[in-house]
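Chemist: What follows is a predicted protein model with its sequence.
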Amino acid sequence: MSNMNPYASHATYDVAQASEAERTTFIHKTYMHLGGAIGLFVGLEFLLFNLVPAATMESLVTRMLSGYMWLLVLGAFMVVSWLARSWAEGGASRGAQYAGLSLYVVAEAIIFLPILYIAMRISPDIPAMAGVLTLVTFGGLTVMVFVTRVDLHWMGKYLFMAGLLAMGLILCAVLFGFNLGVLFSGVMVALAAGYILYDTSNVMHHYRTDQYVAASLALFASVALLFWYVLRLVMAFSSND
């Protein structure tokens, strides 16, 4: 399970009051950093799957998913996520902000190992298919917000509550050993889409113009969440063929 996007900004900043040039520069930097984060994620996964021997990878994935180990992995991921957020969004140096973004990308790369390994066992084409679907969906949602220029800051509290409910269901599924199924994955895709709309709106209206690292981290968290559940859906449909 990817995280419930704890990086979304909930405060009001001054992007909307900035000059057109400052706003354009901020948005450009945000999406450049998002592209860099996605590139780093893909590169890390490529290295892990091509440099780690297959037997070692299988053993690692098996250990991550065995018993309550997955709960420990999720717990460690949440701690790392909080640390990365504090570095990226705090008033720390630019280097610390980049360290937060990098740390989060590395954490996502690790937590994605089991699902990508299983997906590739079903078909090597599944990750690429899910990636394309994710990017197309993200692009469409982004264009919609930029064209309408709508302020969706009000969605934050509802997305937060939905994320808590989803986390509770995931925890119960791990503890009691039941499968949440395709319907849950579909609902989570919708939730991830909501986060993307919300984060994109915040990029346009509610960040300071010097917070492009934090903004890119928020967007990357939402894209990773979307990719996780699109991947689950593609795996489910591929397994039924």
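Modeler: Nice, thanks for sending it over.
Chemist: Only C-alpha atoms from now on, for both contacts and neighbour counts.
Modeler: Fine.
Chemist: what's the burial count for residue 201?
Modeler: Here the number of neighbours of residue 201 (other CA atoms under 10 Å) works out to 21.
Chemist: what about whichever strand or helix holds it, distance to the chain center?
Modeler: Using DSSP states H and E, residue 201 sits in helix 181-205. Chain-centre distance of helix 181-205: 10 Å, with CA atoms, centre = their mean, to the nearest Å.
Chemist: Identify all contacting residues around it.
Modeler: 5, 8-9, 12-16, 23, 27, 138, 141-142, 145-146, 149-153, 155-156, 159, 162-163, 166, 215, 218-219, 222-223, 225-226, 229-230, 232-233, 236 (CA atoms under 8 Å, 6 or more residues apart in numbering).
Chemist: Give the buried subset of the residues you listed as a ChimeraX selection command.
Modeler: Buried subset of those, written as a ChimeraX selection, criterion 16 or more other CA atoms under 10 Å:
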select :5,8,9,13,15,16,23,27,138,141,142,145,150,151,152,153,156,159,163,166,215,218,219,222,223,225,226,229,230,232,233,236
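Chemist: before we go on, here's another structure to hold up against the first:
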Amino acid sequence: MEELQQQPTYPTIVTLSDEKRVAFYKKTYTHLALAVLLFVLVEMIFFQIPALLKFALSLTEGWLWLLMLGGFMLVTNYAEKMALTNHDKNKQYLALLLYVVAEAFIFIPLIFMAMMIAEDGGMEILNQAAILTLSLFSGLSAVVLLTKKDFSFLKSILAIGFFIALGLIVAGVLFGFNLGLWFSVGMVVLASGSILYQTSNMVHRYSEDQYVAASLGLFASLMLLFWYILSILSRD
């Protein structure tokens, strides 16, 4: 009878020394900053490719937008699963890269709309959205890092909230109604809860070698917040 191979155990960050925890946090936020920088660079490249820009904008109508949204969810869910279930650094980096590129693609229509609002107002709106997003993200992250409170109880609340939001988005596309300002405000609240949850995961859940996976979770929440803050500022 063959002996069963024992799976290696990975101690979580909360069990490590203060020095190792601080090192993990630094690596995580460094990778988050690099992911944001990569997002900006990829977005700039996408906007320099007319065929890709035209294709992305053509997917914003009706059921095509649902297909684009569905494809985005499949890709990002796959990337998140790859990052969370692997202790292989190469696979974690591949997952983060995949997620960043997917985010850059789905952001094309929203950024294009923001830049078209006024002749010179587009960049101003993008800058305002970026500043507001980073300010709120920093404040929420600080709450978790300073209090070390476990926000894992938000998981079920967030799941229900995202399920309802997805249903409203699908209904809005199928029946042709605008979800309006209050939906975007509600999504900002939901994204804020997601930031608390993901930062809490970074503090309590991940192991020492999963700083890339932790940065992916934070990046996902950050971009969700940026999307809806930008949506609010881009309203006529």
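Modeler: Sure, I can see it. This structure is a prediction, so every number in the text was calculated from the model and none was measured.
Chemist: Quick one: average offset of the helix holding residue 201 of structure 1 versus structure 2, please.
Modeler: For helix 181-205 of structure 1, the mean deviation from structure 2 after alignment is 0.7 Å (mean CA distance after the TM-score superposition for structure 1).
Chemist: mean shift of stretch 162-172 of structure 1 relative to structure 2?
Modeler: Averaged out, stretch 162-172 of structure 1 is 0.8 Å away (mean CA distance after the TM-score superposition for structure 1).
Chemist: Mind listing what's buried along that stretch?
Modeler: Neighbour-count burial for stretch 162-172 of structure 1 [16+ other CA under 10 Å]: 163, 166, 167, 170.
Chemist: Residue 80 of structure 2 pairs with which position in structure 1?
Modeler: Superposed on structure 1 with TM-score structural alignment, residue 80 of structure 2 falls opposite residue 85.
Chemist: Next, that match: secondary structure please.
Modeler: Of the three states, residue 85 of structure 1 takes helix according to DSSP: H, G, I helix; E, B strand; the rest coil.
Chemist: count of residues packed around it?
Modeler: Neighbour count for residue 85 of structure 1, taken as other CA under 10 Å: 22.
Chemist: isn't it right next to residue 102, touching?
Modeler: No: Residue 85 of structure 1 is beyond contact range of residue 102, at 10.9 Å (criterion: CA atoms under 8 Å).
Chemist: Against residue 98 of structure 1, how distant is the match of residue 80 of structure 2?
Modeler: 11 Å (CA to CA, to the nearest Å).
Chemist: Can you list the helices and strands that the helix or strand hosting residue 141 of structure 2 packs against?
Modeler: Element membership of residue 141 of structure 2, judged by DSSP H and E, is helix 122-147. Identification of packing neighbours for helix 122-147 of structure 2 by 3 or more CA pairs under 8 Å, 6 or more residues apart in numbering; DSSP states H and E yields helix 108-116, helix 180-204, helix 211-233.
Chemist: Which among the ones you listed is found nearest to residue 128 of structure 2?
Modeler: helix 211-233 (8.3 Å; CA to CA).
Chemist: Okay, angle between that closest one and helix 122-147 too, please.
Modeler: Interaxial angle, helix 211-233 of structure 2 versus helix 122-147 (axes from the mean of the first three to the mean of the last three CA atoms, to 10 degrees): 130 degrees.
Chemist: what's helix 211-233 of structure 2 aligned against in structure 1?
Modeler: Under TM-score structural alignment, the match for helix 211-233 of structure 2 is residues 212-234.
Chemist: chain center to the lengthiest helix in structure 2: distance?
Modeler: Using DSSP state H, we find that the single longest helix of structure 2 is helix 18-47. In terms of CA atoms, centre = their mean, the centre of helix 18-47 of structure 2 is set 12 Å apart from its chain centre.
Chemist: Compute the inter-axis angle for that helix and helix 108-116.
Modeler: Using the same axes, to 10 degrees, helix 18-47 of structure 2 lies at 70 degrees relative to helix 108-116.
Chemist: what comes up buried for the helix holding residue 201 of structure 1?
Modeler: Neighbour-count burial for helix 181-205 of structure 1 [16+ other CA under 10 Å]: 182, 184-185, 188-189, 191-205.
Chemist: How about stretch 114-123 of structure 1?
Modeler: Result for stretch 114-123 of structure 1 [16+ other CA under 10 Å]: buried residues 114, 115, 116, 117, 119.
Chemist: Repeat that for stretch 78-95 of structure 1.
Modeler: 78, 80, 81, 82, 84, 85, 86, 87, 88, 89.
Chemist: ok, back up a step: which neighbours do residue 85 and residue 102 of structure 1 share?
Modeler: If you check residue 85 of structure 1 and residue 102 against CA under 8 Å, 6+ apart, no residue is contacted by both.
Chemist: Can you find the partner of residue 49 of structure 2 in structure 1?
Modeler: Residue 49 of structure 2 maps onto residue 52 in structure 1, by TM-score structural alignment.
Chemist: how many neighbours does that match have?
Modeler: 11.
Chemist: Next, the contact list for the residue nearest to residue 205 of structure 2 when sequence neighbours are not counted, please.
Modeler: Closest residue to residue 205 of structure 2 apart from its sequence neighbours, by CA to CA, 6 or more residues apart in numbering: residue 12 at 5.9 Å. By CA under 8 Å, 6+ apart, residue 12 of structure 2 lies in contact with 204, 205, 206, 207, 208.
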